[in-house]
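**Q** show me how the following folds:
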Amino acid sequence: MKASFPSVISMVLVFVAAAPVLFALPPIDKEWKERYIEKNPPPAYKEDAATQKCNVCHEPGGKKAKNEYGKAVGKHLKKADIDALKGNPPAMKKLIQDALEKAESEKNEKGEKFGDIMKNGKLPGSK
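**A** Next up, the predicted model:
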């Protein structure tokens, strides 16, 4: 089956449009893991984080909808800022780590600070 020229162009445009979203996530995930997973957390926390993956910050079933924790991080971290620092890994690291630190003091709908939730061995986006 041959693909028509318009369908090939459509596929390329979809990929190009999605590329900035796809490439914005790995630095955040990497820095989150460095901050919260590589510092010897309880084994169950590490396993939960490995299982939940994107759902630490996003609602299950879609990466566009952020959970409460993802929204808290997003208040302090904008995609445009990440994009502007792509050629400067140390500055990007600082930007992301600062946003994660600020999100720790944000509270969920129950009034619990995300930092306290994580210190108690639970993932911040869990309900």
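
**Q** switch to C-alpha atoms for all contacts and neighbour counts from now on
**A** Noted.

**Q** check the chain for its longest helix and report it.
**A** Longest helix of the chain, by residue count under DSSP state H: helix 5-36.

**Q** and the angle for the helix or strand just after it with helix 5-36?
**A** From helix 5-36 onward toward the C-terminus, using DSSP states H and E, the following helix or strand is helix 43-52. Counting by axes from the mean of the first three to the mean of the last three Cα atoms, to 10 degrees, helix 43-52 lies at 170 degrees to helix 5-36.

**Q** quick one: contacts of the next helix or strand after helix 43-52?
**A** Using DSSP H and E, the helix or strand that follows helix 43-52 in sequence is helix 68-76. When contacts are defined by Cα atoms under 8 Å, 6 or more residues apart in numbering, helix 68-76 is touched by residues 56-58, 99-100, 102-103, 106, 108-109, 114, 124-125.

**Q** not counting the next helix or strand after helix 68-76 itself, show me its contacts.
**A** Next helix or strand after helix 68-76 toward the C-terminus (DSSP H and E): helix 79-84. The contact list for helix 79-84 (Cα under 8 Å, 6+ apart) reads 24, 92, 95.

**Q** second input sequence below; structure requested for side-by-side comparison:
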Amino acid sequence: MKKCALLMAVLITASISVPTDVQAVPAFAKAFKARVTDKSKNADFVAAVTAAKCNLCHFATPESKSKKQKNDFGKEIGKHLSKKNYTSTRIREEAAAVSKEFDAAFSKVMAAKNPSGATYQSRVDAGKLPGSVNEK
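**A** This next block holds a predicted model:
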């Protein structure tokens, strides 16, 4: 009986400590939706963002299903926003400050140029996802 209990404890601990796929920071996704997607009048763009989900900023490779890799848009966001600065507690307690930070960051990101020379805003205006999906 003790062995069974020990085995169960080990299995539970192992299942909890197994790393999972990286997910988009919910606060960043909500900020993008509020500042870009919800303001877009392009139905194709809205549908593409909804379908892309994590692939808006991340991508997986055939060798690895992990979405730790960021596409060019995700890397640009990473230059202006750091996940560690946006805990759920801070977002709740400092909502006005966080909102201003998101406004400033997304203004800079959308004005930045992607590797092909187009701004992210011009891609959005054309109904395309801002970043390249499944590319480095």
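
**Q** about what we covered before: quick check: the farthest pair among the contacts of helix 68-76 of structure 1?
**A** Farthest apart among these by Cα to Cα are 99 and 109. That separation is 19.5 Å.

**Q** ok, residue 60 of structure 2 touching residue 66?
**A** Yes - with contact defined as Cα atoms under 8 Å, residue 60 of structure 2 reaches residue 66; the gap is 5.6 Å.

**Q** who has more neighbours, these two?
**A** Neighbour comparison, residue 60 of structure 2 and residue 66: the larger count goes to residue 60, with 19 against 15 (by other Cα atoms under 10 Å).

**Q** once you drop chain neighbours, what's closest to the more buried one?
**A** In this structure, residue 60 of structure 2 finds its nearest non-sequential neighbour in residue 67, 4.8 Å apart by Cα to Cα, 6 or more residues apart in numbering.

**Q** give the equivalent position in structure 1 for that neighbour.
**A** Residue pairing (TM-score structural alignment): residue 67 of structure 2 is matched to residue 63 of structure 1.

**Q** show me what contacts the residue most central in space within structure 2?
**A** In structure 2, the C-alpha nearest the mean C-alpha coordinate belongs to residue 24, at 3.4 Å (Cα atoms, centre = their mean). By Cα under 8 Å, 6+ apart, the contact list for residue 24 of structure 2 reads 54, 57, 58.

**Q** redo the residues you listed as JSON lines? Include distance to residue 43 of structure 2.
**A** Listed next are the contacts of residue 24 of structure 2 as JSON lines, based on distance: Cα to Cα, whole Å:
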{"residue": "54", "distance to residue 43 of structure 2": "19"}
{"residue": "57", "distance to residue 43 of structure 2": "20"}
{"residue": "58", "distance to residue 43 of structure 2": "22"}
